[in-house]
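Chemist: I'll drop the sequence and a predicted model, then ask my questions.
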Amino acid sequence: MQALAPGTVIFHRHRGYGVITHVNLLTGWISARFGSEARTLDLNLSTDAVQHADGEAILFRRTPPDRMPHARLMEMVRALHRAGYQKLYLYSWPKPSGLHWRWHLFTGQRDWMQRPWREGWYGSGAEYNNNPVMGWGDAPGATAEELVHALAKFDPQGLAQALGRDEDHAAWFEDVCAALLPGYMYSLDMERAGRDGLRETPPVPVVAVRAGLAPYSGPALGWPPGWAGLWRRTHVMPAPPIRISGEPELG
């Protein structure tokens, strides 16, 4: 993608070659001067089919971008599952503030709580807002296929560990993608216990990845294979630390 700034030479289907004099990327309008005209023309990047001098189209995206990358990651993981890399897992959960969601891709043994970390295989929605890339050499807005190729080039050894069969998880993930994509994502966030205790198996939380989407109203999602056992554990506060100082404590 070439830079777009005042001084850029462009081509217009009716005016021919010209030079940009002003750019407003917030609205998608530019001003340009053509030939010997004494005045500039205002052009819309969405409708006026403006091109760079070498013929590359200049496109202005009118639809709002995804505010989080999880849906695109789900598409990539589904594509890899279908290609035989079924030991690839996507864990997502909210930050304590609840404003952004984190994500983590891991391979090998399916252990949701003790996940192996590889550099570049995790990220945060807060960082994504400022730099909308996953972090393994991908481009903003890359398709699922492009993400797969970028990840394979970035860490072939790590991706090789995902090669294998995990049919239960792959079937669960396929059903989740069919229910949620392209507008929603799942969050594996364990619900905190209330006054009446912890619910045994609440539905998997679902979050919209774009602003303006209605709350999810589809079927309730079950938890992934290997997750149900976590609900049978007792949820208690950790015991206070033991003080071994040799000094008596005053009552």
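Modeler: Arrived safely.
Chemist: please make it C-alpha for all contacts and neighbour counts, starting now.
Modeler: OK.
Chemist: got the end-to-end distance for stretch 27-44?
Modeler: Using CA to CA, to the nearest Å, the end-to-end distance of stretch 27-44 comes to 9 Å.
Chemist: wait, what's in contact with His22?
Modeler: Residues near His22 by CA atoms under 8 Å, 6 or more residues apart in numbering: 5-6, 30-32.
Chemist: mind redoing it with 10 Å?
Modeler: Residues near His22 by CA atoms under 10 Å, 6 or more residues apart in numbering: 4-8, 29-33, 40, 42.
Chemist: also this one, for the comparison:
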Amino acid sequence: MKALAPGTVIFHRHRGYGVITAVNLLTGWISARFGSESRTLDLNLSTDAVQYADGEAILFRRAPPDRMPHARLMAVVRALHQAGYQKLYLYSWPKPSGLHWRWHLFTGKRDWMQRSWREGWYGSGADYNSNPVMGWGDNPGATTEELIHALAKFDPQGLAQALGRDEDHAAWFASVCDALLPGYMYSLDMQRPEGSPLIDMPPVPVMPVRATLPPYSGPDITWPPGWAGLWSKVHVMPAPRINLTGLPEKTD
């Protein structure tokens, strides 16, 4: 991602080469100087066809961004499944407040309740709102291919553990992606009604990833293979191990 800041050299189809003097990325307007040192020109990045000095277009995204990263992560997992990394799983569940959803990618054994944790493979929608990155060296707005490349570069040993076959889960995940992407995400959260036992495998909760989308009205989403019986008690994630030695620990 190229810098867009005061001092960036740009090219305009009518004015030629110039230098940016001010940028407002909240509105998409910039000020630039073309030839005259005493006068600047205001330009809109959405409509004025501003380019970098090498001719690459500067495009200001007018569409509202995803308010949560889960749909982007689903696309990453589906692409990796298709490439043979089928032992890769995406767990999504809400924070107690219900305002944001957490996410966790894990590899290796398909054990939802006792899954392994690797730094950079989990996060929260609350953090994503302020800094829209996954946390493994990716850039905001990165494509699926760019996210995969960044993850492989960030933790090649971790990604290698996802190499293998889990065909029933991969088939389930592909069907979920076909039904939900690009605008919706699933949550693997089975609510226990107050004072009542768990409902046996209700439809998987589905939420839109953008505020402008209507509530999901598509077909019900089934639970992942092997999910039955996992929610016989309240789900409490194990606390992270405490390291008292001060030395780095090996991650499985």
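Modeler: That came through fine. Note that this is a predicted model, so its numbers are computed, not measured.
Chemist: that older thread, biggest separation within the contacts of His22 of the first structure, which pair?
Modeler: Pairwise distances across the contacts of His22 of the first structure (CA to CA) peak at 16.9 Å, for the pair Leu4 and Thr40.
Chemist: which residues are in contact with the helix or strand hosting Gly123 of the second structure?
Modeler: Following DSSP states H and E, one finds Gly123 of the second structure within strand 122-124. With contact meaning CA under 10 Å, 6+ apart, strand 122-124 of the second structure is reached by 68-70, 90-95, 100-106, 133-136.
Chemist: what subset of these is buried?
Modeler: 68-70, 90-94, 100-106, 133-136 (16 or more other CA atoms under 10 Å).
Chemist: tell me where the stretch 1-150 of the first structure has strands.
Modeler: 9-12, 16-24, 29-34, 41-44, 51-52, 88-94, 101-107, 122-124 (DSSP state E, counting those that start in this stretch).
Chemist: take those and lay them out in JSON lines including distance to Gly141 of the first structure.
Modeler: Formatted as JSON lines, those follow (distance: least, CA to CA, whole Å):
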{"stretch": "strand 9-12", "distance to Gly141 of the first structure": "24"}
{"stretch": "strand 16-24", "distance to Gly141 of the first structure": "21"}
{"stretch": "strand 29-34", "distance to Gly141 of the first structure": "22"}
{"stretch": "strand 41-44", "distance to Gly141 of the first structure": "22"}
{"stretch": "strand 51-52", "distance to Gly141 of the first structure": "20"}
{"stretch": "strand 88-94", "distance to Gly141 of the first structure": "19"}
{"stretch": "strand 101-107", "distance to Gly141 of the first structure": "17"}
{"stretch": "strand 122-124", "distance to Gly141 of the first structure": "16"}
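Chemist: so which of those comes closest to Arg210 of the first structure?
Modeler: Once the strands of the stretch 1-150 of the first structure are compared by CA to CA, strand 101-107 is nearest, at 13.0 Å.
Chemist: that closest one vs the second structure, mean deviation?
Modeler: The superposed strand 101-107 of the first structure is, by mean CA distance after the TM-score superposition for the first structure, a mean 0.6 Å from where its aligned residues fall in the second structure.
Chemist: show me what that strand packs onto, helices and strands only.
Modeler: helix 70-82, strand 88-94, strand 122-124, helix 125-130, helix 156-160 (3 or more CA pairs under 10 Å, 6 or more residues apart in numbering; DSSP states H and E).
Chemist: save those as CSV, and put in distance to Leu188 of the first structure too.
Modeler: As requested, those are exported to CSV (distance: least, CA to CA, whole Å):
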stretch, distance to Leu188 of the first structure
helix 70-82, 12
strand 88-94, 6
strand 122-124, 15
helix 125-130, 15
helix 156-160, 23
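Chemist: tell me which residues touch the closest residue to Lys95 of the first structure other than its chain neighbours, please.
Modeler: Nearest non-adjacent residue to Lys95 of the first structure, counting by CA to CA, 6 or more residues apart in numbering: Trp101, 5.8 Å away. For Trp101 of the first structure, the contacting residues are 68-70, 92-95, 123-126, 187, 207, taking CA under 10 Å, 6+ apart as the criterion.
Chemist: next: His235 of the second structure.
Modeler: 113, 189-191.
Chemist: what helix or strand does Trp231 of the second structure sit in?
Modeler: Since the elements are taken from DSSP H and E, Trp231 of the second structure ends up inside neither a helix nor a strand.
Chemist: distance of the spatially closest residue to Gly137 of the second structure that is not a sequence neighbour from Ala142 of the second structure?
Modeler: In space, Gly137 of the second structure comes closest to Ala150 once its chain neighbours are excluded; the distance is 6.0 Å by CA to CA, 6+ apart. When CA to CA is applied, the distance between Ala150 of the second structure and Ala142 of the second structure equals 9 Å.
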